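*Asks:* fold the following for me, if possible:
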Amino acid sequence: MTTLAETVLGGGTPEELLRAPVPGSYRAAHLSVEDTDLFLGVQDRDVRKSLRVGDVPMPELAPDEVLIAVMASAVNYNTVWSAMFEPLPTFRFLKQFARQGGWAARHDQPHHVVGSDCAGVVVRAGSGVRRWRVGDHVVVSPIQVDDQEPATHGDGMLGEDQRAWGYETNFGALADYAVARASQLIPKPAHLSWEEAAVNPLCAGTAYRMLVGRNGARLKQGDVVLVWGAAGGLGGYAVQFARNGGATPVGIVSSPEKAAAARALGCDIVIDRNEFGMRGDPSDDPAEVVAIGKRLGSLIRERAGRDPDIVFEHVGRATFGVSLFVAARGGVVVTCGSSSGYQHVYDNRYLWMRLKRVIGSHAANMREQFECGDLISSGRIRSTMSAVYPLAEIGEAARLVQTNGHLGKVAVLCQAPRAGLGVTDPELRARLGADRLAPLMNLAGGTR
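*Replies:* So this is what the prediction gives:
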């Protein structure tokens, strides 16, 4: 009898996949609870020292879950946070989840399998799974919700028990296998390779909710949209959603290389931070924040014609005060993160006296993920993948993201033996132009 991995790679039928035995353990990128104090007193929390690759026990499936043979995954900043044990060790999340009892108790392990982006093949389905079958090609929403919680049925992101998969839960995506709830599954875009598809759900879904979905800024034609980190994972998708929606994206970048990447994704107006004097750590002086904002605002009005209607904010402390200042009167700052720090300094007068709004946004609900997935499947939104690493080198891949040395998204091959596999609609791929589906790969030098 062939192994399950061999059957998946050989394109086995659902019947053949079901006959192949599930292994008792599997290879995974994981953290160890014994390392949680590894970086105490250390300034550079180098994630290469904490991310391990090795075998972990295969968990049992709950009735509403599926086992996925992960063909490719991706690095997100939550993996970096996890591996730095900041702002606190994720083992605390796993213990908190496990206190619910029942199937949740499995998540409290001495190892944490991380990763929140995934493309792969369903190889087992629990008895309560109805809409998905063994053999389906899927990508996975990075948010796990409780479908028995009333708030979930209004907006899954408002449920108290929604969790970031592979960050606040165990058995994540940077592995040969992953466990996800059936309510997280989305059809894989057929024209994309495994790695091109894997990098999209977390960042593209998050950007979609922030800009396009009914819970975010409600972008409209003619808007000017300021996008911080326009060459990054989130920013690269924000640029595309803005342009596709008839808005004018104004991208902020930190180097000529990243300016070229933003333009490759469709951002015609690109401003380097050095042009308005934003360097180094954020200032705690509101007057300096205003001075930087005035310089940036002048550049935006010069190149886009007016102040931004929407500011796409995810950097946090280093940029939030400036974002609030430059937004147009009556404009919106929509924020989903604070990678540079959670404590923001800004002059509140520019918020209330100019009638601006701040919208908090987190990931995306399943409706938003499906709508975003449809745009990707039609070719209207392109992958922001810029590099591909094997799972064995997850430490190097995560370090690249930790030090902001990357463009867009960094993909990770798990069971896929090489890049370029998994395409099931070659006609659409050819019609869209294979060389245009991941435009940052050419700028970054191609597959690792």
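*Asks:* contacts and neighbour counts: CA atoms only from here.
*Replies:* Fine.
*Asks:* where do the helices sit along the stretch 151-300 of the chain?
*Replies:* Taking DSSP state H, counting those that start in this stretch as the test, the helices found in the stretch 151-300 of the chain are 194-198, 201-211, 233-244, 256-264, 286-304.
*Asks:* Proceed likewise with the subsequent sequence, for comparison:
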Amino acid sequence: MPIQYLPREKVFRDPVHNYIHVRHQVILDLINTPEFQRLRRIKQLGVAAEVFQGAEHTRFTHSLGVYEITRQICDNFAANYPTQTAGDGLWDDAERLVALCAALLHDIGHGAYSHTFEHIFNTDHEAITRQIVTDPSTNVCRILRQVAPGFPEKVASVIAHTYPNPQVVQMISSQIDADRMDYLLRDAYNTGTKYGEFDLTRILRVMRPYAGGIGFDANGMHAVEDYIVSRFQMYQQIYFHPVSRGMEMILTHLLQRAKVLYEAGKFDASFAPRLLIPFFKRDFTLQDYLRLDDGVLNTYFSYWLDYPDPVLADLADRFLSRRPLKSVTFTEATAGLLPKLRDLVQQAGFDPTYYTAENDSFDLPYDQYDPSAANPKTQIEIIQADGTLEELSTLSRLVAALSGQAVGDKRFYFPKVMLDTDAEAANAKVYRTFQQYLLNGALIRP
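*Replies:* Coordinates of the predicted model:
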């Protein structure tokens, strides 16, 4: 079927990209599906909005941004590097539509509160994304099939990284792709921070296709370096923020407690979360999944404020009222103190299963290609004047310093009251003992 274009270009105003340009009918139709519109109700940064109050942006706005960056890459490649002969390694613009659709839909399978929900209920947002794209029951699949009968499977294979054209795959998923570039800029803008800012215009200008994927002109290497450093800073300052992780621990334990109560047959019918029950039973359909969003979960949490189980009610209140767990960092050398700290938390009247947690958050700012790794990363190639390729970290001492170095920390989370210094408090002796352990063990408070 011939590609259908809109009679007049559609634009969306965007705080990061100014205008997002839509020229294809299929793209506009996909945006208007219920499955895609659902992304308006899922925050891009989840509980991080409890720390950075401006971070109310959604998976919807991010997905449009990834589409727009991909569109700009395609425009650059079509204008400057069009294929001349089969196999010349340049850009075949017949690949544009599959790249744009994959970019737009890459996050459509994210669930309510994204990664926390995924961890508790063992869902896989990437697998669900592919299912939404290829399941004949979805509006998304029906629209993609209007392009060609096998087109949904082509789009899904890009998202699965199995599509035969590496240029298309790397646009959407690599160490410097449209997904990462949009979320860094968008998250920096909405959190009010500058760490994620980099020169997107320059990077897009120096991107070039070659037979093995996408590379970057040598004269644009410093813009790529800046991107790597920006990503490193965003993870350390935003994504791994200890308070955000403390809220995530509350959310995790809240959902775990609800699941435990349901499995024990103790969930009061008047408070039963009907839309969550298929997940408690580990027997959910795609339609069950698509009915959930952040707002649905928050509504259940509001109901649970009055639930007779004190742990569930308290965790719901802590989450909705923004009362995160506090934390200290620990290492392998100090991890031996954690059982005693948990015991003291229990002595203070808290069930350590729900009021303590260990969390480790580490990220590789840049990872050199290792074909023997379980999930080998696509390395960033710098294209020299003679056409040869050099891996980025071999040319940049700055990137070499970050390469292969997992950066982050391990934290032990506990109720804030354990730091109470009120000598008249009911558990003052327990609190003092807890604080003494922190001091003697040289555990670091934020």
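*Asks:* drop the TM-score for these two in here.
*Replies:* Once superposed, chain against chain, the TM-score is 0.26 (TM-score structural alignment, normalised by the length of structure 2); 200 aligned residues with a C-alpha RMSD of 7.4 Å.
*Asks:* quick one on the thing from earlier: single out the most deeply packed of the helices of the stretch 151-300 of structure 1.
*Replies:* helix 194-198 (a mean of 32; mean count of other C-alpha atoms under 10 Å).
*Asks:* thinking again about what came up before, Ala411 of structure 1: which of the helices of the stretch 151-300 of structure 1 is closest?
*Replies:* Ala411 of structure 1 lies closest to helix 194-198 among these, at 5.9 Å (C-alpha to C-alpha).
*Asks:* picking up where we left off before, out of the helices of the stretch 151-300 of structure 1, which is closest to Leu440 of structure 1?
*Replies:* Using C-alpha to C-alpha, the nearest of the helices of the stretch 151-300 of structure 1 to Leu440 of structure 1 is helix 256-264, at 6.2 Å.
*Asks:* stretch 375-394 of structure 1: end-to-end distance?
*Replies:* Using C-alpha to C-alpha, to the nearest Å, the end-to-end distance of stretch 375-394 of structure 1 comes out at 29 Å.
*Asks:* correction: the previous question concerned stretch 344-357 of structure 2.
*Replies:* First residue to last in stretch 344-357 of structure 2 (C-alpha to C-alpha) measures 14 Å.
*Asks:* repeat for stretch 83-92 of structure 1
*Replies:* 14 Å.
*Asks:* stretch 8-28 of structure 2 now?
*Replies:* Termini of stretch 8-28 of structure 2 sit 12 Å apart (C-alpha to C-alpha).
*Asks:* give me the element Arg208 of structure 2 is part of.
*Replies:* strand 207-210 (DSSP states H and E).
*Asks:* which other helices and strands contact the next helix-or-strand element following that strand?
*Replies:* Downstream of strand 207-210 of structure 2, the first helix or strand assigned by DSSP H and E is strand 213-217. On a contact count with 3 or more C-alpha pairs under 8 Å, 6 or more residues apart in numbering; DSSP states H and E, strand 213-217 of structure 2 meets helix 166-172, helix 200-206, strand 207-210, strand 381-383.
*Asks:* what's the closest of the ones you listed to Phe60 of structure 2?
*Replies:* Short answer: helix 166-172, nearest of those by C-alpha to C-alpha, at 16.1 Å.
*Asks:* so which bits of the closest one are buried?
*Replies:* Pro166, Gln167, Val168, Val169, Gln170, Met171, Ile172 (16 or more other C-alpha atoms under 10 Å).
*Asks:* tabulate the residues you listed (CSV), appending distance to Tyr19 of structure 2.
*Replies:* Formatted as CSV, the buried residues of helix 166-172 of structure 2 follow (distance: C-alpha to C-alpha, whole Å):
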residue, distance to Tyr19 of structure 2
Pro166, 28
Gln167, 25
Val168, 23
Val169, 24
Gln170, 24
Met171, 20
Ile172, 20
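*Asks:* tabulate the helices and strands packed on strand 213-217 of structure 2 in JSON lines, adding columns for distance to Asp409 of structure 2.
*Replies:* As requested, those are arranged in JSON lines below (distance: least, C-alpha to C-alpha, whole Å):
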{"stretch": "helix 166-172", "distance to Asp409 of structure 2": "29"}
{"stretch": "helix 200-206", "distance to Asp409 of structure 2": "30"}
{"stretch": "strand 207-210", "distance to Asp409 of structure 2": "34"}
{"stretch": "strand 381-383", "distance to Asp409 of structure 2": "30"}
